[in-house]
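Q: sequence unknown, structure follows:
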């Protein structure tokens, strides 16, 4: 299945299919023969997808735009594939294909689990190299260092990796994937369990972030990127569409301030497209929203209001600097 619902039901509980392509792109090309090389690979994403949005943020913060090109699929797709309907003629200008499925099918191993974004395609062969969203961003931070911009932050500092891994696993289980377990629950009991886990973890995160600006250490790390993409979609889609309705993000003061702090940091808000986010969830998940009607709200201008998180200290980019403006072709609509 192409959409983010890719998975199965076990006792009416949604279980995400995590059989991702294990191939990695590394600095020296080991162990799979794919070396980090400027101009060779194309990152394919959708602005709507939170898993893909992570890779867009990481690529921008690290300044990898010049080394890794980016193809952007539209927010609505069919049951088979994400498509390049935002491009002239509906064809990706670099890969020359109308459907991301074509790059998956070019693989010699007959990969079956589904056509997902993000995906990194080797432009020399037209084949998807990897779609493992968790590994992609870690490798951006650690394997592509030769191509990082001057002043790029360390998003996965070695001294903090154990804590980052621990925190982001909790976030993944209960929040990133937890909203989907709520939205796609097959029975009341499954929904209730997912709902309680989700808001229990959000309460835990609120407490953790009440005295610290970022999740781990005093700078932005991989953990913050992974939490942000779910928070950015919370009021727009998860609160109503996925029935995550104990509280809106705007009603959780610590998390709302934290999310605004990140949104107003270069690399976060300027990679977030609320219109495409809503179009995807409400227009693709027709089993949940049969009419396909896309709500006009909420009013997103409040994302730009002061957050006051500077009082907690911390340095967003550590010893580094903010990225410059995004390339013209990659800009999202301003609020």
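A: Looks like it came in fine. Quick caveat, the model's predicted, so the values are computed rather than measured.

Q: hey, let's count contacts and neighbours off CA atoms from now on
A: Will do.

Q: Please, where are all the helices along the stretch 201-335 of the chain?
A: Here the stretch 201-335 of the chain has its helices, by DSSP state H, counting those that start in this stretch, at 222-233, 253-263, 274-284.

Q: Setting the sequence-adjacent residues aside, check what's closest to residue 28.
A: Once flanking residues are discounted, residue 28 sits nearest to residue 35: 5.4 Å by CA to CA, 6 or more residues apart in numbering.

Q: wouldn't the one you found be in contact with residue 27 here?
A: Yes. Under the criterion of CA atoms under 8 Å, residue 35 makes contact with residue 27 at 5.5 Å.

Q: Am I right that residue 44 falls within a strand?
A: Yes. The assignment for residue 44 by DSSP: H, G, I helix; E, B strand; the rest coil puts it in a strand.

Q: ok, now which ones touch it?
A: Residue 44 makes contact with 70, 71, 72, 73, 117, 118, 119, 120, 121, according to CA atoms under 8 Å, 6 or more residues apart in numbering.

Q: and the fifth one, how many neighbours?
A: One way to gauge burial is a neighbour count; for residue 117, by other CA atoms under 10 Å, it gives 29.

Q: now swap in the last one and tell me
A: Neighbour count of residue 121, defined by other CA under 10 Å: 24.

Q: Alongside the first one, take a look at this:
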């Protein structure tokens, strides 16, 4: 989601700019953007936890052949995320070098952050939305005509009221809470942020000690949203963002829960640890002026047994896991657990 600002620490408490393009792609097309196979391109970066949500949900629901995916590199400058992983540094579908071009194609005077995930209308090359929270919910509730057979119900209607409350707390206290620690501009702001984060992690520990997933026996979008922060915790947030009361691997319940998800198709196979580390340690130069990327931690422990099956349930309920990712969307073998190389 990072927008390319050169300075992230501005003094006092960190407040996220949450003014996104609110357009939605809907089954009835009432907002001008109808659900349509092949029309839209999801632009993401593997490094970004907010984009990682969309990558996972798209995969779990089997929308890969319906919504194409463009991949930005792990770092960006003040202007924009860039397509430096693609031949010639251009997205092969949009023809853009920078995601910024899609925003300017629709809003010539756009002056806000250029964030991922973003959905782009391929025929016009214009941004549709970068509202990351609504985007993934709409993949579940508006794109049902294109879901794969056996796709999970990630936003069950009967659970939505409670689930919305859980997801809101996860967002404010954990997803954004780690950033509140990392970008705190003074000691008092950091101390408050640190206390809030670990209070929430203790609450999650208690909740997950008796149920396999956040809402019960099967995976929902709530788990996707928590996972993308937990999977980055030891590699980035513990040290870089000073979230260091404990490592995730020292919190037994959350560590086992995170490994359970990591080892589930559609979760761990979207994770590129070297890109994650390169993004945070290089882009946040005001926190890490040397831009040195740490070698550790060893990530092979993500593949160790988790034992969460004892709590019952099934990750996909009555459904089935997604198949393996396509060759062009597969994370390189040396970038997953145990892979310590840098790009």
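A: Structure received. The shown structure was predicted, so the numbers you read here are calculated from the model rather than taken from an experiment.

Q: neighbours of the residue nearest to residue 28 of structure 1, just the number please.
A: 17.

Q: list the contacts for the equivalent of it over in structure 2?
A: Under the alignment defined by TM-score structural alignment, residue 35 of structure 1 corresponds to residue 34 in structure 2. By CA under 8 Å, 6+ apart, the residues touching residue 34 of structure 2 are 25, 26, 27, 28.

Q: Ok, residue 133 of structure 1 next?
A: Counted by CA under 8 Å, 6+ apart, residue 133 of structure 1 has contacts 51, 52, 55, 117, 118, 119.

Q: Repeat that for residue 231 of structure 2.
A: With CA under 8 Å, 6+ apart, residue 231 of structure 2 has these contacts: 258, 262.

Q: Show me the helices in the stretch 1-150 of structure 1, by range?
A: According to DSSP H, counting those that start in this stretch, the helices that the stretch 1-150 of structure 1 contains are 50-62, 100-105, 133-142.

Q: most tightly surrounded among those?
A: Comparing the helices of the stretch 1-150 of structure 1 by mean neighbour count (mean count of other CA atoms under 10 Å), helix 50-62 comes out on top with a mean of 25.

Q: What is the neighbour count of residue 247 of structure 1?
A: What residue 247 of structure 1 shows, counting by other CA under 10 Å, is a neighbour count of 12.

Q: got it, and residue 285 of structure 2?
A: Neighbour tally, residue 285 of structure 2, other CA under 10 Å: 15.

Q: Surely it and residue 291 touch.
A: Yes. At 6.2 Å, residue 285 of structure 2 counts as touching residue 291 under the criterion of CA under 8 Å.

Q: Go through the contacts of residue 133 of structure 1 and name the one nearest residue 266 of structure 1.
A: Distance to residue 266 of structure 1 across the contacts of residue 133 of structure 1 (CA to CA) is lowest for residue 55, with 14.6 Å.

Q: Can you name the residues that contact the nearest residue in space to that closest one that is not next to it in sequence?
A: Distance criterion CA to CA, 6+ apart; nearest residue to residue 55 of structure 1, sequence neighbours excluded, is residue 137 at 5.7 Å. Residues near residue 137 of structure 1 by CA under 8 Å, 6+ apart: 54, 55, 58, 222.

Q: likewise residue 78 of structure 1?
A: Contacts of residue 78 of structure 1 (CA under 8 Å, 6+ apart): 2, 284.

Q: Please consider this matter closed, and thank you.
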